[in-house]
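Got a sequence here, can you build the structure:
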Amino acid sequence: MTRHECTMCNRWNNDSDLRIIPLKHSFVTLNRDQFFPGYVLLFTREHVTELFHLKPRMRGELMEEVSRMAQALQTAFQPDKINYELLGNMVPHMHWHLVPRFATDPLWPRPIWSEAHGELLLTPEEYQNRIELIRKALA
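Below you'll find the predicted structure:
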């Protein structure tokens, strides 16, 4: 798969309405489906598929970006747990699904992939409100 064909490489531009923050090694966007409130995607700026493809220093700095985002989601949404998913089977570009989880959500405590669910799409204003909530928690 070329960089041009990669949906993750193009996500920052294609989903510009969902942008949260550009970081040194990654970009962060709100996931369009907000069935799980605060669900974000953090994906590497560089088209890589595996953590071991990164030099140790960059890998460490990237993990700090993942941790910083998780902490912001904890502050913004006060979930019972943050789920970290790094798969890449369907989209071979390193990206994390950072998902605030609540004991009250319909799939608790199972993984978010354990059962199909309807997409929860928000209005443009609701997306922007969630994005601002996360940005405020990052500050």
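
For the rest of this, base every contact and every neighbour count on C-alpha atoms.
OK.

Could you report the separation of the spatially most central residue of the chain from residue 104?
Geometric centre of the chain, nearest residue: residue 41, 1.7 Å, by CA atoms, centre = their mean. Residue 41 sits 22 Å away from residue 104, going by CA to CA, to the nearest Å.

for residue 29, same thing?
In terms of CA to CA, residue 29 sits 24 Å off from residue 104.

ok, the two, which is more surrounded?
Each of residue 29 and residue 104 has its neighbours counted (other CA atoms under 10 Å); residue 29 has more, 21 against 10.

To compare against the first, here's the next sequence to fold:
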Amino acid sequence: MNRFVLDPRLEKDSELVTTLGLCQLRLLKDSRWPWLMLIPQRADKTEIFQLTPLDQTMLTFEINLVAEALKTVTKARKINVGALGNIVSQLHVHIVARHEGDPNWPGPIWGHGSATPWADDAKQNFLTNLNEALAS
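This next block holds a predicted model:
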């Protein structure tokens, strides 16, 4: 059995927030959007349908858990959820809070401008609020 290894590009572009039952929850290093990513800790998976039925259920549960917490924390107009993988094929799911007037609203976030690093205090405040929302 192959062991789960995080793709180096995903690791470089994000930081670990916590580990849930199936997935790593990671924060993207781009403060323009509250942007999270779930990565199922399963080796050699590129598609959701490659997961076992139990893992598919767990992924759906974790997506909903994180999306609801993100909506609570950000009061976003819309939560975008997507598993694209055209550049990095390792299975990962983006969960992004969108607001009217954010960079490139209402267009997609991919390929728009350059990443803006999080200020330490803003990131810490966001993560504290997110963890509280996840726990409730």
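
Quantify their similarity with the TM-score.
In this superposition the chains share a TM-score of 0.85, using TM-score structural alignment, normalised by the length of the second structure; 132 aligned residues with a CA RMSD of 2.3 Å.

could you pull out the helices for the second structure?
8-13, 53-74, 120-135 (DSSP state H).

Let's have these in CSV, adding distance to residue 84 of the second structure and mean neighbour count.
Formatted as CSV, the helices of the second structure follow (distance: least, CA to CA, whole Å; neighbours: other CA atoms under 10 Å):
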stretch, distance to residue 84 of the second structure, mean neighbour count
helix 8-13, 13, 12
helix 53-74, 15, 17
helix 120-135, 24, 14
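
Could I get the contacting residues of the residue nearest to the centre of the first structure?
Applying CA atoms under 8 Å, 6 or more residues apart in numbering, we find residue 41 of the first structure in contact with 28-31, 95-98.

and which of the residues you listed is nearest to residue 125 of the first structure?
Lowest distance from residue 125 of the first structure to the contacts of residue 41 of the first structure (CA to CA) belongs to residue 30, with 13.2 Å.

State the distance from the alignment partner in the second structure of the closest one to residue 117 of the second structure.
By TM-score structural alignment, residue 30 of the first structure lines up with residue 27 in the second structure. Distance from residue 27 of the second structure to residue 117 of the second structure, counting by CA to CA: 11 Å.

higher neighbour count, these two?
residue 27 (22 against 12).

May I have the residues that are in contact with that one?
Counted by CA under 8 Å, 6+ apart, residue 27 of the second structure has contacts 14-17, 35-37.
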